[in-house]
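Undergrad: below are the sequence and a predicted model; questions follow.
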Amino acid sequence: MSVEENNKALVRRFVEEVLNGGNLDAVDELMAPDYLDHTVPSGKYAGREGHKRSLAKQLAASSDLRFHIEEQIAEGEKVVTWVVGSGTHDQERFMGLAPTGERITIENIIISRVVEGKIVEDRGVRDASHVWQQRLQRERIERERVEQEMRLARSIQQASLPKEVPTLEGWQIAPFYQPAREVGGDFYDFLELTDGRLGLVVGDATGKGVPAALVMASTRSMLRAVAQASDYSPGDVLSRVNDSLVIDIPSNMFVTCFYAILDPNSGTLRYANAGHDLPYLRRRGGDAEELRARGMPLGLMPDMTYEEKQTILEAEEAALLYSDGLVEAHDPNGEMFGFPRLRALIAEHGEERSLGDFLMEDLYSFVGEGWEQEDDITLLTLRRSASLS
């Protein structure tokens, strides 16, 4: 048998015993102690021991990986081998990819130099494009799934928001809602109650996407049903909604909610709060007061009670209800917009434009160009006119 045939047989033996048989001990017999693999960056798997570690990782990725030689030629010390491997990626990570359970195919063209019955070096090219095509396909499918879920979540949320803003003589009511790309659980609502009173709601269901949208829609429906069923106070409404919600809401979710009832004739605003960010009341003199009332978020525990408070909005005074997407926005340096800034802006706000527009203008200036909105932003402003009826 010629030298070339012996060298080809040695490489074939490597394929059968090491690649197909998984016998890594045979590497020491078939490869020289100073073996070098030139197909990888120097120092990573260049030597014989490093090559064995690389082979072990490759073989551990599949339970049925098999290699076969498509073609082989030899001249002198050099053997060129076209070897193709295929198997199910069902075990360990491969090429940085987690197991998928799909078939993978790897093509290798390896130039081996054989000296005195030992492989002393390899140079080669690996074609694993099939693996990457599978990854790209999975990523495309996942992107489509996420986009579809976001469209569904956005449609649920949009369907749950009021179509019209109530008109009350002597009052200006201005909602503002700006969703983030990944829809959150923000909502607001207006409830027409007896004796011309108006219920005002701002809330936020934890989480993103469809789960948050569904919990938000369910909470809104419960609020409407309870508030309009009888002459319940704000605290009673939140307590009853909480007891209904806690039965069905996923254990890792909850809803924050501020609910107030406005008597437009007297300007009385009676309210309760289920763990929501504290609204602000801008007095005519320029002070910004927090509307404080204690209460746990909805859906955490049954049998909760909610403290009730009340205040009176005089002429030219305004209340702001909002979600955390406003105060938790960050500038390019990572600084948060924050409550102190919001309170100061409310206090300095003049009457030449709406409070909501004033706040959003300052927010855009704060976050700068290229801002990627992290969460939904909801504002609901309620202002009493200068002239009292």
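TA: Looks like it came in fine. The structure displayed is predicted, hence computed values, not measured ones.

Undergrad: only C-alpha atoms for contact and neighbour calcs from this point on.
TA: OK.

Undergrad: packing partners for the helix or strand residue 111 falls within?
TA: Under the criterion of DSSP states H and E, residue 111 resides in strand 103-115. Applying 3 or more CA pairs under 8 Å, 6 or more residues apart in numbering; DSSP states H and E, one finds that strand 103-115 contacts strand 78-88, strand 118-127, helix 129-160.

Undergrad: list the contacts of the second one.
TA: Contacts with strand 118-127, where a contact means CA atoms under 8 Å, 6 or more residues apart in numbering, come from 10, 29-39, 106-114.

Undergrad: next one: the first one
TA: Here strand 78-88 makes contact (CA under 8 Å, 6+ apart) with 4, 7-8, 11, 62-74, 101-114.

Undergrad: same deal with stretch 343-359?
TA: Identification of contacts with stretch 343-359 by CA under 8 Å, 6+ apart yields 174, 176, 280, 282, 286-288, 342, 379-381.

Undergrad: residues of that stretch that come out buried?
TA: By 16 or more other CA atoms under 10 Å, the buried positions in stretch 343-359 come out as 343, 345-347, 349, 355-356, 359.

Undergrad: reformat those as TSV; add secondary structure.
TA: Below are the buried residues of stretch 343-359 laid out as TSV (DSSP: H, G, I helix; E, B strand; the rest coil):
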residue	secondary structure
343	helix
345	helix
346	helix
347	helix
349	coil
355	helix
356	helix
359	helix
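
Undergrad: roughly how far does residue 179 sit from residue 115?
TA: Distance, residue 179 to residue 115, using CA to CA, to the nearest Å: 68 Å.

Undergrad: meant to ask about residue 249
TA: From residue 249 to residue 115 the distance is 71 Å (CA to CA).

Undergrad: of the two, who's got more company?
TA: More crowded of residue 249 and residue 115, by other CA atoms under 10 Å: residue 249, with 20 against 16.

Undergrad: hang on, isn't the more buried one packed against residue 299?
TA: Yes: counting by CA atoms under 8 Å, residue 249 touches residue 299, with 6.4 Å between them.

Undergrad: re the thing from before, nearest to residue 263 among the contacts of stretch 343-359?
TA: residue 381 (15.6 Å; CA to CA).

Undergrad: sorry, back to before: now, of the contacts of stretch 343-359, which are buried?
TA: Using 16+ other CA under 10 Å, the buried members of the contacts of stretch 343-359 are 174, 280, 282, 288, 342, 379-381.

Undergrad: so of the residues you listed, which ones are in strands?
TA: Secondary structure from DSSP state E places 174, 280, 282, 288, 379-381 of the buried ones among the contacts of stretch 343-359 in strands.

Undergrad: any idea which of these is closest to residue 240?
TA: residue 380 (23.9 Å).

Undergrad: try this one side by side with the last:
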Amino acid sequence: MLLIPLLAVFPALHNVYFAFQPFENVGWVLMAGCLLLAAYRRGNKECGLLLIPLMCVPLSTLLDQAAGPFPRFTELVMGLHVRGVGISPSYIALLLLLGGLLAVILMRFIRISRDEEIAAAELEAARTVQQLLIPPSSPATPGFLVESVYLPARQVGGDFFLILPAPDPTADLSLLAVIGDVSGKGLQAAMVVSTIIGGLRMQISRRPAEVLARLNRALTGNVSGFATCCAILLHSDGRAILANAGNPSPYCDGEEVPTLPGLPLGIAPEITYDETTFTLASGSRLSFVSDGVVEATSFPNKELFGFDRTRAISTQSAAAIAEMACAFGIGAPQADDITVLTIIRE
């Protein structure tokens, strides 16, 4: 039943279409101009270069249509010839549009190159700062043998560790060690690491639970993301006090040290952390690893290094553990930072 009305209306629609067909491209060009203008107002300044040549397209369409009843109108308006051949406004508009496109491509290339140079300089500055905050060698630790390896997956890493001997070695031979991992990658994670290391160096208390609580309050609401962290206080007589905030548990002589669970830092301000106490015998080795060791992935079967392999090699030196994790992932890009910290009570 609807076919008869449609057949009756079709001739009229057909005539309307052909009446406005000369201006069909004008609508599309105006729509594209609005989109370019919106992009320009949002900060893409290169799009502004295309507005002028783009507006020449509807103008050239109007001039070409005016050339019908007025054959000399186009030539009088434009007045351009190449070797005696007149150039229509459409050709000129097309040349302007192509020139604008080339200008946009060139300007975007220059801007992207400049932004990449700035980003590279910022990453290099962050890497330099991080090297100062996380030195390659540990400070003197009387009564303990400390070894560390830090292999960031990128120019700057999100892992961190810090060794803090007692302020007065003559009165106290204790050792505070902190190791952790910041969520995210790149420059943002490196800035959070700098905040954490700075906060650790200003710590007054050496109790692991209080250290984590203070760091948690400092990070919550001030940085994006979160951080896992493990803190341990070792005394010269072997007494060890450990608190954990979501970091992989350490290993002692090849066995995992049971730790009480705790939420990562930076999630909620009023979190408290429980402490685990144990005795580290003379000659025993504590091994701390980041998740970059556990999550090292082999190529091409994509098998994880895993906790069993990590526990099996935890009696090795820090350099050997890191080397085995890297060798396991040969052929695949290093997905995460690898940090290993070992402490032997002498």
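TA: On my side now, so go ahead. Just so we're clear, the structure is a prediction, and the values are computed from it rather than from any experiment.

Undergrad: out of the ones in strands among the buried ones among the contacts of stretch 343-359 of the first structure, what pair is the most spread apart?
TA: 174 and 288 (18.5 Å).

Undergrad: residue 27 of the second structure versus residue 59 of the second structure, what's the distance?
TA: To residue 27 of the second structure, residue 59 of the second structure is 12 Å away according to CA to CA.

Undergrad: ok so, going back, can you select the buried ones among the contacts of strand 118-127 of the first structure for me in PyMOL?
TA: The buried residues among those can be selected in PyMOL (16+ other CA under 10 Å) with this line:
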select buried, resi 10+30+31+32+35+36+37+106+107+108+109+110+111+112+113+114
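
Undergrad: I'd say residue 138 of the second structure and residue 161 touch.
TA: No: the criterion here is CA under 8 Å, and residue 138 of the second structure misses it with residue 161 at 10.2 Å.

Undergrad: out of those two, which sits in the busier spot?
TA: For residue 138 of the second structure versus residue 161, neighbours defined as other CA under 10 Å are more numerous around residue 161 (26 against 15).

Undergrad: which one in the first structure is aligned with the more buried one?
TA: Per TM-score structural alignment, the equivalent position to residue 161 of the second structure in the first structure is residue 188.

Undergrad: before we move on, what about residue 122 of the second structure?
TA: Counting by TM-score structural alignment, residue 122 of the second structure corresponds to residue 149 in the first structure.

Undergrad: got it, and residue 328 of the second structure?
TA: Aligned partner of residue 328 of the second structure by TM-score structural alignment: residue 366.

Undergrad: host element of residue 12 of the first structure?
TA: Judged by DSSP H and E, residue 12 of the first structure forms part of helix 3-14.

Undergrad: the following helix or strand past that helix vs the second structure, average distance?
TA: Once the chain leaves helix 3-14 of the first structure, the next helix or strand it forms, by DSSP H and E, is helix 26-30. Compared with the second structure after fitting, helix 26-30 of the first structure deviates on average by 6.7 Å (mean CA distance after the TM-score superposition for the first structure).

Undergrad: so what does helix 26-30 of the first structure touch, helix or strand wise?
TA: Applying 3+ CA pairs under 8 Å, 6+ apart, we find helix 26-30 of the first structure packed against helix 3-14, helix 48-60, strand 118-127.

Undergrad: wait, which of the ones you listed is closest to residue 317 of the first structure?
TA: Of all those, helix 48-60 sits nearest to residue 317 of the first structure, with 69.5 Å by CA to CA.

Undergrad: do a quick rundown of the strands in the stretch 101-250 of the second structure.
TA: Using DSSP state E, counting those that start in this stretch, the strands of the stretch 101-250 of the second structure run over 144-151, 159-165, 175-182, 227-234, 239-245.

Undergrad: got those as TSV, with distance to residue 86 of the second structure columns?
TA: Below are the strands of the stretch 101-250 of the second structure laid out as TSV (distance: least, CA to CA, whole Å):
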stretch	distance to residue 86 of the second structure
strand 144-151	68
strand 159-165	69
strand 175-182	68
strand 227-234	71
strand 239-245	78
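
Undergrad: those strands: which one's closest to residue 298 of the second structure?
TA: When the strands of the stretch 101-250 of the second structure are compared by CA to CA, strand 144-151 sits nearest residue 298 of the second structure, at 17.3 Å.

Undergrad: quick one: buried residues of that closest one?
TA: Quick answer for strand 144-151 of the second structure (16+ other CA under 10 Å): 144, 146-151.

Undergrad: just those residues now: which is nearest residue 16 of the second structure?
TA: In terms of CA to CA, no member of these lies closer to residue 16 of the second structure than residue 151, at 71.0 Å.

Undergrad: surely the closest one meets residue 338?
TA: Yes: taking CA under 8 Å as the contact criterion, residue 151 of the second structure and residue 338 are neighbours in contact, 5.0 Å apart.

Undergrad: residues near the nearest residue to residue 330 of the first structure once chain neighbours are set aside, how many?
TA: Spatial nearest neighbour of residue 330 of the first structure, chain neighbours left out: residue 336 (4.4 Å); criterion: CA to CA, 6 or more residues apart in numbering. Residue crowding around residue 336 of the first structure was assessed by other CA under 10 Å; the count is 16.

Undergrad: repeat that for residue 159 of the first structure.
TA: Residue 159 of the first structure is flanked by 11 other residues according to other CA under 10 Å.

Undergrad: next: residue 134 of the second structure.
TA: Around residue 134 of the second structure there are 19 other residues, counting by other CA under 10 Å.

Undergrad: now which residue in the first structure aligns to it?
TA: Looks like residue 134 of the second structure aligns to residue 161 there (TM-score structural alignment).

Undergrad: next: residue 150 of the second structure.
TA: By TM-score structural alignment, residue 150 of the second structure lines up with residue 177.

Undergrad: tabulate the contacts of stretch 343-359 of the first structure (TSV), appending distance to residue 243 of the first structure.
TA: Listed next are the contacts of stretch 343-359 of the first structure as TSV, based on distance: CA to CA, whole Å:
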residue	distance to residue 243 of the first structure
174	31
176	30
280	28
282	33
286	39
287	37
288	33
342	33
379	27
380	26
381	29
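
Undergrad: ok, back up a step: of the buried residues of stretch 343-359 of the first structure, just say which sits nearest to residue 241 of the first structure.
TA: Checking those against residue 241 of the first structure with CA to CA, the nearest one is residue 356 at 28.9 Å.

Undergrad: distance check, the closest one against residue 181 of the first structure.
TA: The gap separating residue 356 of the first structure from residue 181 of the first structure is 21 Å, by CA to CA.

Undergrad: no further queries at this time; thank you.
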